[in-house]
Structure formats: structure tokens, C-alpha cells
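Asks: Build me a model:
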Amino acid sequence: MSYLVLGVVAGLAAIERKGFLQAMLSRPIALAPMTGWALGDPHGGLLVAPPLELLWLGAVNLGAALPVHEALGTVAITGGAVLAGRALGVGVSPEVAILAVLLCAPLAHLGRVADRFVELWNDRLAVRAEAALAGGDARAAVRWNLHGLVAPFAVAALLAPAGAALAAVVIPAFLRAVPGATGPLRLGFFAFAALAAASGAKALRAREAPRFFYGALGGALAAGLLIGGVLS
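Replies: Below you'll find the predicted structure:
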């Protein structure tokens, strides 16, 4: 049931991201908590939401741009972290979260490749919709437009649960087999948050971006090391 929920959430987010509405609900800062909530763990979604939003802050659909599929990556990472944390009985901890990122983040790039094929497919559907309109059949044009939403939904609905399923199996097995990795992985999550903060600053595309980039990286990393030291 959890994977079905993930598929629906990922599919709807993929449509909202570019094909319909575009109310920014597919952004990681909103999507990760919603995914966690759908799986019964909104707190887990809140843990991964800020760094993922900062990491993919520059991934914006403008015109013909094809950025990484941040919605697909977010659902897979959040779902994998929640399910892995549930299997371990500890919830979404920093070490679980960083492993989910390492395993599932590549799906965002795979989604970008899939988007290229989806765009080509939808170009053909657009031609058919225009022909239907030229022939006075408005209903047929609407149907072709709705058909154009099927491909992005299907891609995300298949890949996100697959990535989450992989994480749900690999992460518990790894942490049980290598318990000594917990501490370094926890610090690794804070390092990832620092990198994400720096990436978000760089996405500002301003003249002062390098200053913000390195400042965010250093500040977040220092805070992460301090918090990690306190927790350990």
C-alpha cells in the first residue's frame, strides 16, 4: 500500500510540476513533508525537505528548460527514508536520510532524461490537438491534452516507488551490518546540508553569489559539526 501511495504522490507531483497548476506544491520544501504525511511520518519529510529544496533551488521549469526532476527525486528520497526508518524502528534519522539521498538522488537525473522523451511524445499529441481544433472538435483537443499528462505521471509513479523500495531494503541491511557507520553518516548528513545551503546560495545567480556560496557552506558545515558533536 505504501508504494501505491508513493506512486500516486509522485505522479501527481510530476503533473503539478509542469503540466497543470504549477502552484509550487511539487517543490521539495512542500512535497517532502506531504510525502512523509502520506506515509504517516510528516516529521521524516520535514527533516529532508530543507536541504533538498536548497540543493535543487535552481531546478525551475521555465520555458523549454529541462532541469533535474526534483519532484521525482524528493518523493523517492523521502519515501525511502521513511520506509527504511520504519524497518529499523528508529524513524527518519540523519544517517537514514543521507543514505536515502545517496541511493535515490540519481533518479532526479534519470527523470530529466525521461522528460526529454516525454516532451517529444507530447509534441506529437500537440499536433493532433491542433488538428482537432482546426477541424472544430474541441472535445478531441481536450482529450489529447489530457493524454499528455499520462506520460509524466507514469514515469514518476513507476520510478519513485522503485527507488524507495531499493532504499527500504539496502539502508536497514547496511546499518545493521555496519553499525559503526552511524556516527560518520550522521555527520555526513550535516555536510550534505552544508553543501545544499551552498548550492542554494549559488542558485541566486547574483554577483555576490560566490560570497554567499562559500559563506553558507562554511556556516552550515560548522553548525553541523557542532550539533553532531553535541549529539555524540
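Asks: CA atoms for contacts and neighbours, from now on please.
Replies: OK.
Asks: Next up, the contacts around residue 29.
Replies: When contacts are counted by Cα atoms under 8 Å, 6 or more residues apart in numbering, residue 29 is found next to 46, 49, 50, 52, 53.
Asks: most surrounded residue in those residues?
Replies: residue 52 (26 neighbours; other Cα atoms under 10 Å).
Asks: My read is that it contacts residue 28, right?
Replies: Yes: with contact defined as Cα atoms under 8 Å, residue 52 and residue 28 form a contacting pair (5.9 Å).
Asks: can you list residues touching both of these two?
Replies: With the criterion set as Cα under 8 Å, 6+ apart, the overlap between the contacts of residue 52 and residue 28 is residue 74.
Asks: let's see this one next to it:
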Amino acid sequence: MSGVWTQVALAGIWGGLVAVERKAFLQAMFSRPLVAATVMGALLDDVPAGLFVGMLLELFHLGGANLGASLPDHDTLSATGTSAAAATMAMASGASSTPALWSLAVLLFVGLGRVGLWLDRRLERYAARLARKALASAEAGQLTRAMRQNLWGVWPHFAVFGLLTSVCALAGFLLGPWLEGLPGPVLRGLAWAYPAMASVSAAIAARGSHAKRASLYAGLGAGAVCLSVLVLLLKERL
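Replies: Okay, the predicted model is just below:
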């Protein structure tokens, strides 16, 4: 049981750190879904889960940009929460990390991007109030107090997003034993859902690039992969 809480704590620490890196510290792209999820997988001893979940979500969120007052979905929370859940589900079920688990984790936790956006907006208001107070303190010559007030604006991101990532990791542990009871056809369907979701994510990324005929190529690529998955599923039934 202590191993479970260790993994949950590791997931929360990394989730909190990259949430801070995304907004206030370093900003060296460690918070991008591919990097954040892959490192999460490495921390939880399931690199494939982190890598493949991160690759799918990187494509899905590739068109989002945090510019000025425009806040996109919180791709970092989506990546860390989903990859943590995928890794801990595999660990709890005693099975190897498979596309079926990755698909299930994405379906269950991809909505975290919207949750993170909602939280981000509220934390921005709190940080803006502290920034005004810090500016007033600096103008009054209270530099130490101003620095402390600025730092207090960072900690809520670490605490809130770290806690949510830990909850996702714990949810994965709780869902793991339940997966053993899923019928074989359901697991096969989830396994085939992964390449279909990846192709749609790639299409979204291509569409967001605004390249010439991007929509056409994106639609053809996504359609080809989805059609291939459908044909293979039908062949299995025959």
C-alpha cells in the first residue's frame, strides 16, 4: 500500500511542477503534453503509457497557444492526469501497458483540459491581485515583501494542479482491478480506438497549421486510418 501512495505523491509533485513551469518558471517546454506525459510515465515505471498518451495529446492540443488574454485548454493537466491514470491502471491490473488502457485513460480524463482552463482563469485573478500588492510594496521600498507576494502567486498552481494529478493517479489504481472484468471484445475495441483517436488528433493538428489544403489532407488521413480500423474489426468478426 505504501507503494501506491509513493506513486500518487510522485505524480502530484511532477504535475504541480510542470503546471508552474507552464505559467511562471523557466518555460522551457517541459509542460508540453509529450514531454510532461513521457516523464510522468518514467516516474511511474511505465514509459510506453506516458509516451503514447503524450504523443496523442500533443497532436490534439498542438493548435492551442497561451497568448495575452487568450487561455487555451490546460494541455499540461490533461497530459499529466491522463498519463498518470494510464500508468497506475496498468500497475493495479497487473497487466502490461496496452493501447486499450491508453484509450480508456484518454476517454476518461481528456476533459481535464477544460477543468484546468476553468481553474487557470480563477488562479489568474488571484495572481493579478498579488501582483498589484507586490508592485505597491516595491514602490514603497519593501522589496522582500514584494518578492514574497510574487512567490505566493505561484504556489496555488503547484498545489491545485499537483493535487488533481494525484487524484488521477489514485483513480487509476482504483479502476485497475475493475478492468479485469471487461469482456474481450470491449478491450479489443478500446485497443483499436487508440489509432483512430491518434489519427483524428493528427488531423486536428494539421488543420490548425493553416497549411495549403491542410483540411483535405487531414480529413483523408483520418478517414483512411478510421476505415482501416473498421475493416480490421470486421475481419476479426468473420
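Asks: Any chance of JSON lines for the contacts of residue 29 of structure 1, columns secondary structure?
Replies: Listed next are these as JSON lines, based on DSSP: H, G, I helix; E, B strand; the rest coil:
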{"residue": "46", "secondary structure": "helix"}
{"residue": "49", "secondary structure": "helix"}
{"residue": "50", "secondary structure": "helix"}
{"residue": "52", "secondary structure": "helix"}
{"residue": "53", "secondary structure": "helix"}
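Asks: Can you name the helix or strand that the most centrally placed residue in structure 1 falls in?
Replies: Nearest to the mean C-alpha position of structure 1, by Cα atoms, centre = their mean, lies residue 74 at 1.7 Å. Assignment of secondary structure by DSSP states H and E places residue 74 of structure 1 within helix 70-88.
Asks: That helix maps to which residues in structure 2?
Replies: Under TM-score structural alignment, the match for helix 70-88 of structure 1 in structure 2 covers residues 75-93.
Asks: Same check on stretch 159-169 of structure 1?
Replies: Per TM-score structural alignment, the counterpart of stretch 159-169 of structure 1 in structure 2 is residues 164-174.
Asks: what's the mean distance for the matching stretch versus structure 1?
Replies: Per the superposition on structure 1, stretch 164-174 of structure 2 and its aligned residues are separated by 2.0 Å on average (mean Cα distance after the TM-score superposition for structure 1).
Asks: How about residues contacting that stretch?
Replies: The list of residues contacting stretch 164-174 of structure 2 from outside it, by Cα under 8 Å, 6+ apart, reads 4, 7-9, 11-12, 15-16, 77, 80-82, 84-89, 91-92, 109.
Asks: Next: stretch 52-65 of structure 2.
Replies: For stretch 52-65 of structure 2, the external contacting residues (Cα under 8 Å, 6+ apart) are 32-38, 71-73, 75, 78-79, 82-83, 102, 106, 197-198, 201-202, 204-205, 208-209.
Asks: And for stretch 124-140 of structure 2?
Replies: 143, 145, 146, 147, 149, 150, 152, 153, 154.
Asks: Going through those, which ones are buried?
Replies: Among the contacts of stretch 124-140 of structure 2, those classed as buried by neighbour count (16 or more other Cα atoms under 10 Å) are 146, 149, 150, 153, 154.
Asks: so where does the third one fall, helix or strand?
Replies: If I follow you right, that is residue 150 of structure 2. In this assignment (DSSP H and E), residue 150 of structure 2 forms part of helix 143-152.
Asks: what's that helix aligned against in structure 1?
Replies: For helix 143-152 of structure 2, the aligned range in structure 1 is residues 138-147, judged by TM-score structural alignment.
Asks: Quick check: that stretch compared with structure 2, mean distance?
Replies: Once the two structures are superposed, the average separation between stretch 138-147 of structure 1 and the matching residues of structure 2 is 1.3 Å (mean Cα distance after the TM-score superposition for structure 1).
Asks: just how off-centre is that stretch within its chain?
Replies: Relative to the chain's own centre, stretch 138-147 of structure 1 is displaced by 30 Å; criterion: Cα atoms, centre = their mean, to the nearest Å.
Asks: and residue 87 of structure 1, how many residues sit next to it?
Replies: Burial of residue 87 of structure 1 is recorded as 15 neighbouring residues (other Cα under 10 Å).
Asks: List the residues that contact the nearest residue to it once chain neighbours are set aside.
Replies: Excluding the flanking residues, the one nearest residue 87 of structure 1 by Cα to Cα, 6 or more residues apart in numbering is residue 172, at 6.8 Å. If a contact means Cα under 8 Å, 6+ apart, then residue 172 of structure 1 has 84, 85, 87, 88 as its contacts.
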